[in-house]
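Enquirer: need coordinates for the following:
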Amino acid sequence: MVVVSIPDSSMAPSGAGIEGIETVVWDLSGIPPRAGEIEVVVAPYMTPKASLAAVRHTPNARLVQLQSAGYEGIPEVLAGIGRADVALANAAGVHDASTAELAVGLAITALRGLDEHARAQVEGRWERPHGTPSTSLADRRALVVGYGSVGRAIAARLIPFEVAVTAVATRARAGDDLVERVHGTDELPALLPEHDLVVVVVPLTEDTRHLVDEAFLSALPDGALVVNVARGQVADTDAILAHAGRLRFALDVTDPEPLPADHDLWRAPGVVITPHVGGASTAMAPRMRALLRRQLEVLAAGGSALNVVHGDPGALGGSGTLK
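Expert: Here you go, the predicted structure:
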């Protein structure tokens, strides 16, 4: 029997009817019920990484299942409590649709000036643009930086808008049914000047921290739009402020985060900000429950855990406990 802690009762159906699986509710606060029996911990969504230190209350835990795709800093938290042996699985695939929708929505908002129209509505102003018309998403040359599952979902949504999409990943590789080839990040200096829309969706690592820096932004043509749906620290905030006005930005993530009320980024010209809501849509919960059910079915059958991004996937042995 594998005991799994879930953060709230809404996730209970994910384990219902799976032989060999029992669930208990624990949101990482306090001491969990059946603490010594819990082998799989499902973390709450968007929980501060420091809260994962609560895994120290579950001495037999062997797997932590996240509800986010990102996991930066969490292996270090587990190591800090002496639990580097605990495997970590992310929610790859769960947020693809929601994040891709927001990326496209942010691009349209910034290009068409929908944020300005929303402010005018609050003030009761019927204000139509004069002179230069707003920019259409159609005919943009888009660079999708980070061509994993979310990046591919973004490309799949941009192409029907008549956008020419170029994909970039860590290393160059063959293309797929959406793009002819995938370029490597080493090609960015040559690619950036040829694109007027950049969507950043890379994971945060030491290699991608401040990827969007002064040199990156300086290479873009005037009026280009940068959409960041990755992590705030992927971009250098000082560099964004220096280029705001010459370039446009649509940011679902910022550095720092949450963004203080008096931060200059709120008032920078040509900047649209949403408060890290890329995955927070009605599409998330059913996809997360489906992923968790698949995970528990695999574990109950003695297989290796899915989506493991750190540590040993482990397996369920004949005794019904994780190896």
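
Enquirer: every contact and neighbour count from this point should use C-alpha atoms.
Expert: Noted.

Enquirer: and residue 111, how many residues sit next to it?
Expert: 22 (other CA atoms under 10 Å).

Enquirer: show me which positions of the helix or strand harbouring it end up buried.
Expert: Residue 111 belongs to helix 96-112 when assigned by DSSP states H and E. By neighbour count on 16 or more other CA atoms under 10 Å, the buried set for helix 96-112 is 96-104, 106-112.

Enquirer: and if you look at stretch 173-191?
Expert: By neighbour count with 16+ other CA under 10 Å, stretch 173-191 contains the buried residues 179, 182-185, 191.

Enquirer: ok, those vs residue 206, which is closest?
Expert: residue 185 (14.2 Å; CA to CA).

Enquirer: what sits against the closest one?
Expert: 145, 168-172 (CA atoms under 8 Å, 6 or more residues apart in numbering).

Enquirer: could you do residue 60 as well?
Expert: Per CA under 8 Å, 6+ apart, neighbours of residue 60: 36-39.

Enquirer: circling back: take the buried residues of stretch 173-191 and keep only those in helices.
Expert: In this view, the buried residues of stretch 173-191 that belong to helices under DSSP state H are residue 191.

Enquirer: one more, please, to line up against the first structure:
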Amino acid sequence: MAPSPVAAVPLDLLPHLDPVDGVEVVPYDPQDRGTVPGGGREVDVLALPMIAGPWLRRMGEVPGLRAVVLASAGFEHALPHVPDGVRVANAVGVHDTATAELALTLMLAAQRHLPHHVLSQARGTWDRSTPPREPWRSLADSTVLVVGYGGIGKALTRRLLAAECEVLAVASTDRPGDDLVERVHGVDRLPELLPRADVVALSLPLTAGTQGLLDARALALLPDGALVVNVARGGVVDTGALLAECVAGRLRAALDVTDPEPLPDGHPLWSAPGVLVVPHVGGASPASYPRMGRYLHRQLTTYRDTGDLEHVVHG
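Expert: So this is what the prediction gives:
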């Protein structure tokens, strides 16, 4: 009989992970940087913690490692550190709700001028005006272009429809719609869709094909006053081109992710007019832990039964 697979799991995820018959779970403390997950034993599956930065560079120290389950939907940051022959799966579906929730929050905050009103509150001023040269806006009756119609894009679309928006969905290729949208447009149709958008929301992975997708030419197609919302990766947008449009007062932006990231002190995006920046907190929600626990349970069950993972993005 083959030995049971061994899975190294962060301590803070254990309360949310139901036992998996036939899989031995070995906990490790992600706060203790002096230990190696598995305690020196050979590990079949390594589950990375929510804050995985230092552990990405240590995957090669885990003996016998065969597979890694990321706790993030994005995976481009992990791939340079993956040892040869190791399979990697990203956290599909885990952060959809939290990220869509933040994207909607950013849209509402920008459309309803909440940063302006927060500053007025800090001054103790009852000010019903809008920022200079800014009209009153609403999210309702807006046309929102959702670029990246995967799990996060669909979760966002559900919320946008409830907010009484028209949603145009974009994915890598054109395909029939679903219960939310009549049609999913291919990314090659962006030039004809961007001029229709009051808001463009980015929720797609960063790949060689999506790097700089919203460049100067694409941004120039957006109508005056349009809002760019990025909950994907900073590199999907040409930062210099976006900054130029915002400084000119033609476009606005609400960004959970930036390029570079973290955004350095003194970077012009911090003070650009019409720009709202939050520090990559899209997936930071208490809901992420139980969802990650359920996802990891499925992954470990699959590995036990097949020797492989679902949603493999590398290896």
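
Enquirer: follow-up on the earlier one: need the contacts of residue 185 of structure 1 in JSON lines with neighbour count and secondary structure, can you?
Expert: JSON lines is the format used below for the contacts of residue 185 of structure 1 (neighbours: other CA atoms under 10 Å; DSSP: H, G, I helix; E, B strand; the rest coil):
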{"residue": "145", "neighbour count": "24", "secondary structure": "strand"}
{"residue": "168", "neighbour count": "26", "secondary structure": "strand"}
{"residue": "169", "neighbour count": "20", "secondary structure": "strand"}
{"residue": "170", "neighbour count": "18", "secondary structure": "coil"}
{"residue": "171", "neighbour count": "11", "secondary structure": "coil"}
{"residue": "172", "neighbour count": "15", "secondary structure": "coil"}
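
Enquirer: just give me the closest of these to residue 46 of structure 1.
Expert: Taking CA to CA as the measure, residue 46 of structure 1 lies nearest residue 145 of the contacts of residue 185 of structure 1, at 23.5 Å.

Enquirer: distance of the aligned residue in structure 2 for the closest one relative to residue 215 of structure 2?
Expert: The alignment partner of residue 145 of structure 1 in structure 2, by TM-score structural alignment, is residue 147. According to CA to CA, to the nearest Å, residue 147 of structure 2 stands 14 Å off from residue 215 of structure 2.

Enquirer: cool, and residue 232 of structure 2?
Expert: Remark: distance between residue 232 of structure 2 and residue 215 of structure 2 (CA to CA) = 15 Å.

Enquirer: these two: who's more crowded?
Expert: Higher neighbour count among residue 232 of structure 2 and residue 215: residue 232, with 27 against 16, using other CA under 10 Å.

Enquirer: quick one: what's aligned to the more buried one in structure 1?
Expert: Looks like residue 232 of structure 2 aligns to residue 230 there (TM-score structural alignment).

Enquirer: find the nearest non-adjacent residue to its match, please.
Expert: Leaving aside its chain neighbours, residue 230 of structure 1 sits nearest to residue 201 (4.3 Å; criterion: CA to CA, 6 or more residues apart in numbering).

Enquirer: in structure 2, what sits opposite the one you found in the alignment?
Expert: Match for residue 201 of structure 1 (TM-score structural alignment): residue 203.

Enquirer: what residue is smack in the middle of structure 2?
Expert: residue 232 (4.5 Å; CA atoms, centre = their mean).

Enquirer: how about that one, secondary structure?
Expert: Under DSSP: H, G, I helix; E, B strand; the rest coil, the three-state class of residue 232 of structure 2 is coil.

Enquirer: and it, what is it in contact with?
Expert: Listed by CA under 8 Å, 6+ apart, the contact partners of residue 232 of structure 2 are 202-206, 256-257.

Enquirer: apply 6 Å and report the result again.
Expert: By CA atoms under 6 Å, 6 or more residues apart in numbering, the residues touching residue 232 of structure 2 are 202-204.

Enquirer: now it: how far from residue 157 of structure 2?
Expert: Distance of residue 232 of structure 2 to residue 157 of structure 2, computed by CA to CA: 15 Å.

Enquirer: if you count neighbours, what's buried in stretch 245-264 of structure 1?
Expert: 246-254.

Enquirer: for stretch 129-140 of structure 1, same thing?
Expert: In stretch 129-140 of structure 1, counting by 16+ other CA under 10 Å, buried: 137, 140.

Enquirer: the helices in structure 1, which residues?
Expert: So, for structure 1 - with DSSP H - the helices run 74-80, 96-112, 114-122, 149-158, 188-191, 214-218, 237-243, 284-300.

Enquirer: mean distance between the second one and structure 2 after superposition?
Expert: This means helix 96-112 of structure 1. Compared with structure 2 after the fit, helix 96-112 of structure 1 shows a mean deviation of 0.5 Å (mean CA distance after the TM-score superposition for structure 1).

Enquirer: same check on the shortest one?
Expert: Once the two are superposed, helix 188-191 of structure 1 sits an average of 0.8 Å from its aligned residues in structure 2 (mean CA distance after the TM-score superposition for structure 1).

Enquirer: onto which residues of structure 2 does that helix map?
Expert: Taking TM-score structural alignment, helix 188-191 of structure 1 hits residues 190-193 over in structure 2.

Enquirer: since that was my last question, I'll sign off now.
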